[in-house]
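Enquirer: Sharing a model prediction with you, sequence too.
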Amino acid sequence: MSAVLSIVRHTSDIVLAWFRKEGTTRDEVESARQRAEAALREAEARLHQADRQHEEFLAVLAHELRNLLTPISTAAQLLKYTDQDPARIRATSDIIGRQVSHITRLFDDLLDVSHMQDGRLQLDLSPQDIKTVLSEAIEQVRSTLAERHQQLELELDDDDIVVIGEYARLVQVFVTLLSNAARHTPPGGQVVLSAHAAGQSAEMCVRGNGAGIVPDALPHVFDPITQVGPAKAQRGESGLGLMLAKKLVQLHGGTVTSYSKGPGTGSCYTVLLPQIETGGNDGHANSG
């Protein structure tokens, strides 16, 4: 950061020297100096903010990893006292398996972020039946919904809806949105998944009747934890999943937006993807 600030200061000095050589008035030089200093202060403030956000993100990431590792450690200790009880061994093994899956997904997200930043994330695009994509996403979150005793309601068009995309990545987007809706919907609540043709676009919505989102946070729900503040930090959420979902939708030529009337009103995430016309059976997704 100090190197960047040195460059900014050096550049402002060069600009002021140039003004003086060109015979500008003292007032013009002073005005230019004040603008350069103001720009420097703004750049310095942004760099300090970025530094803080980076540190906060690492802290939340470490907190989330610790939260995932603690049940594994506890389960490992319990295995010492199971007395060969098959049911207890199976339950303890399930705990370890779930937590390892969460950790694996977290590291996969981190790798995806890295690949996106350096341009190495490439998509294998082909026609995909969005209903097939959604069906697979539902299967992956079904156990989460069952554990929370939540009802999933489907609102799907009768006609096929086909988009161009990569099957696994589209599934990843909707697994993220459905998991997010389940996590923020109270036990026994309802999650609604809809898919409709909307002109030349396919419109998919994931709605939950959970906590809702305060207006000030709406523009930042797809940003990492550092952009949102204490709400996600208290839950130990890094925010990587939603950020990746947004980036993946954009790579598919679409958009994803969030909407909520406020706290206690639930929230809705809407994905728009370009729809393609098919003459019959074209566009159906393969199974992977």
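Expert: Perfect, I can see it now.
Enquirer: make it CA atoms for all contacts and neighbour counts henceforth
Expert: OK.
Enquirer: Who are the contact partners of the residue nearest to Pro224 when sequence neighbours are not counted?
Expert: Closest residue to Pro224 apart from its sequence neighbours, by C-alpha to C-alpha, 6 or more residues apart in numbering: Gly239 at 4.4 Å. Residues near Gly239 by C-alpha atoms under 8 Å, 6 or more residues apart in numbering: 221-225, 232.
Enquirer: Output those residues as TSV; include the columns distance to Thr270.
Expert: Output for those, formatted as TSV (distance: C-alpha to C-alpha, whole Å):
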residue	distance to Thr270
Val221	13
Phe222	13
Asp223	16
Pro224	19
Ile225	21
Lys232	21
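Enquirer: Quick check: of those residues, which has the highest neighbour count?
Expert: Per-residue neighbour counts (other C-alpha atoms under 10 Å) across those peak at Ile225, which has 26 neighbours.
Enquirer: That one is in contact with Glu237, isn't it?
Expert: Yes. In this structure, Ile225 is within contact of Glu237 by C-alpha atoms under 8 Å, at 6.9 Å.
Enquirer: Please report how far Glu55 lies from Tyr259.
Expert: To Tyr259, Glu55 is 29 Å away according to C-alpha to C-alpha, to the nearest Å.
Enquirer: The two - which one has more neighbours?
Expert: Using other C-alpha under 10 Å as the criterion, Glu55 and Tyr259 rank with Tyr259 on top: 18 against 13.
Enquirer: Just give the nearest non-adjacent residue to the more buried one, would you?
Expert: Excluding the flanking residues, the one nearest Tyr259 by C-alpha to C-alpha, 6+ apart is Cys268, at 5.2 Å.
Enquirer: ok, second structure coming up, stack it against the first:
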Amino acid sequence: MEMSFRRKRQKTIKLRTLFLKYLAVFCAGTIGLVLAIVLIFSGLMTIGAILPANYAEQQVMQIREEIQAGQQPELDDPHALFRYAKYTLDGRLLEHNLSSEQAAAAWNLLEDREFIYRYPYNYAKAVNDQDVYILRYSLSAQFNHPGMQRVLPNAEICFIVIFCIAFLIGVGLLASSFGRKLTLKLSGLQEAAKHIQKQDLAFAIRYSGIAEIDQVLQSMDQMRNALRNSLERQWKLERSRRQQVSALAHDVKTPLTIVRGNADLLAETDLTAEQEEYVRYIAESAGKMEDYINRLIEITKAEHAASYQPVHFTICPFIQKIEDQMNALAVTKSLACNVITCGLPDTVYGDPGLLERALMNVIANAVDHSPYGGKLTFIAEQIPGSIRFCIRDEGPGFSPEALRLAAEPFYMGDASRGASGHYGMGLYITQFVADLHGGKLLIANSEAAGGGEVSLTLPYEEPAHET
């Protein structure tokens, strides 16, 4: 019974609604921040921690009245919000807390004026019978504490800077929150895409609650169901095809055995030379047909997933077994065999029976295409992330067509291969075994040996070392 993987849909909202919610939070936060800055500023002004913008002007006007009345004003009061310069009537500087350059510039500005504004300061002149005073001040709110006045001479700018910093922090936090929220909503879409990419179709669609995203997820769910149904039909057809091929092969073996047996019996009777030749043709053809049918049965068994039984096996005895069989095959052509191992781990995870069959198919193919007295090289090594088995021969190598099609079933680029009993199945079986192990089959021509080079790589991860 098929299980339903679709979860209950939650109430959805539009993406623009989610955006408007964050926009509302942003606007409310900005307004709240402005109100908080204004309230804090007003509170500090109420308790006298911040002096109003015209406070300095009031001080200057009071000092100016005292000077014009002939009194000696208190100009060095630490709470004074102005700076001054005292001159003689002809402009000679007597005392000041402005710099000499600022005092000279102030005299030039007010030589024939009593008040003037030059950004960012206001200037006022007070004259009595003997001296001239010029007072410089700023129309801006200032902190009451002298130390704060030196560090932060303009309280308004200080609070504007505080507002900007708080505003940027708020925008950053809100943007980060929106990004995390959107990423969370999109995670179901990413998860579904990964499952489909891996052809894992038995998963639950996790809806986001965002209408636009859920529409895409719904389409992916429909695509998942359609793909699963299509794959199930394909798997059933493929299984049926294998069963039919296997059944047909077994059915043909019976009459073929009868034909071959009768041909053998006929060969034992008195025959003419011509009849003996015909019987020999029948026996040889029946033998080839029987071998071909055995190959069909073998490939249908190899394609059955149940034949894959991976275990952790020791690599050294496995390599020795491959080497022994390679030496036995190489004797028929007096081939020199060279086995190279490099950095192999103690154990490998895989199906040793299938791997042995795959490698021996490649080695048998290399032996068939090697010249008499040539050299055959078998390399087993560990490379980053993989275990690599490589077989090189000194034969003619692969043609451009064979490089593309050698792993296809029943491909025989060289007609002579049919005579040796391969029927184009060897590299196809090797490719299938590599796929079962999550590895790769690479077919190339060796620059070092000049012949063919076939590599089978298996994924391998280094075991974690305890610290």
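Expert: Nice, I can see it. Just so you know, these numbers come straight off a predicted model, no measurement behind them.
Enquirer: what's the TM-score for these two chains?
Expert: Superposed pair, TM-score by TM-score structural alignment, normalised by the length of the first structure: 0.54. Supporting alignment: 187 aligned residues with a C-alpha RMSD of 3.8 Å.
Enquirer: returning to that earlier point: just give me the closest of the contacts of Gly239 of the first structure to Leu78 of the first structure.
Expert: Lowest distance from Leu78 of the first structure to these (C-alpha to C-alpha) belongs to Lys232, with 30.6 Å.
Enquirer: Next, the buried residues of the one helix or strand that closest one maps to.
Expert: Using DSSP states H and E, Lys232 of the first structure maps to helix 230-235. Buried residues in helix 230-235 of the first structure, defined by neighbour count with 16 or more other C-alpha atoms under 10 Å: 232-233.
Enquirer: and if you look at stretch 253-269 of the first structure?
Expert: Counting neighbours by 16+ other C-alpha under 10 Å, one finds that the buried residues in stretch 253-269 of the first structure are 254-256, 258-260, 262, 266-269.
Enquirer: Which ones among those map onto helices?
Expert: Residues of these located in helices (DSSP state H): none.
Enquirer: TSV for those residues, including distance to Thr144 of the first structure?
Expert: TSV is the format used below for these (distance: C-alpha to C-alpha, whole Å):
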residue	distance to Thr144 of the first structure
Gly254	27
Thr255	26
Val256	23
Ser258	22
Tyr259	23
Ser260	23
Gly262	25
Gly266	18
Ser267	18
Cys268	19
Tyr269	19
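Enquirer: Between which two of those is the distance greatest?
Expert: Pairwise across those, and taking C-alpha to C-alpha, the largest span is found between Gly254 and Gly262, at 25.5 Å.
Enquirer: re the thing from before, from the contacts of Gly239 of the first structure, pick the one nearest Pro71 of the first structure.
Expert: Nearest to Pro71 of the first structure, judged by C-alpha to C-alpha, of the contacts of Gly239 of the first structure is Lys232 at 20.5 Å.
Enquirer: these two touch, right, that closest one and Ile225?
Expert: Yes. The pair Lys232 of the first structure / Ile225 is scored as a contact, 6.2 Å apart, by C-alpha under 8 Å.
Enquirer: any residues in contact with both of the two?
Expert: Common neighbours of Lys232 of the first structure and Ile225 (C-alpha under 8 Å, 6+ apart) are 238-239.
Enquirer: Is it correct that Pro71 of the first structure is in contact with Gly97?
Expert: No. Contact criterion C-alpha under 8 Å: Pro71 of the first structure and Gly97 do not qualify, at 10.4 Å.
Enquirer: more neighbours, those two?
Expert: Applying other C-alpha under 10 Å to Pro71 of the first structure and Gly97 shows that Pro71 carries more neighbours, namely 17 against 13.
Enquirer: so the more buried one is in which element?
Expert: Going by DSSP H and E, Pro71 of the first structure is in helix 26-78.
Enquirer: Check the first structure and tell me which residue is nearest its centre.
Expert: Leu242 (1.5 Å; C-alpha atoms, centre = their mean).
Enquirer: looking at it, that residue is touching Thr176, isn't it?
Expert: Yes. Using C-alpha under 8 Å, Leu242 of the first structure is in contact with Thr176, at 6.7 Å.
Enquirer: Tell me which stretches of the second structure form strands.
Expert: 50-51, 82-88, 93-96, 115-118, 121-127, 131-137, 142-143, 311-314, 336-342, 347-350, 375-383, 386-392, 440-445, 452-459 (DSSP state E).
Enquirer: So which bits of the longest one are buried?
Expert: Neighbour-count burial for strand 375-383 of the second structure, with 16+ other C-alpha under 10 Å as criterion, is recorded at 375-382.
Enquirer: quick one: which of the residues you listed is nearest Arg64 of the second structure?
Expert: Gln382 (93.6 Å).
Enquirer: what's near enough to touch that closest one?
Expert: Neighbours of Gln382 of the second structure in contact, by C-alpha under 8 Å, 6+ apart: 342-345, 388.
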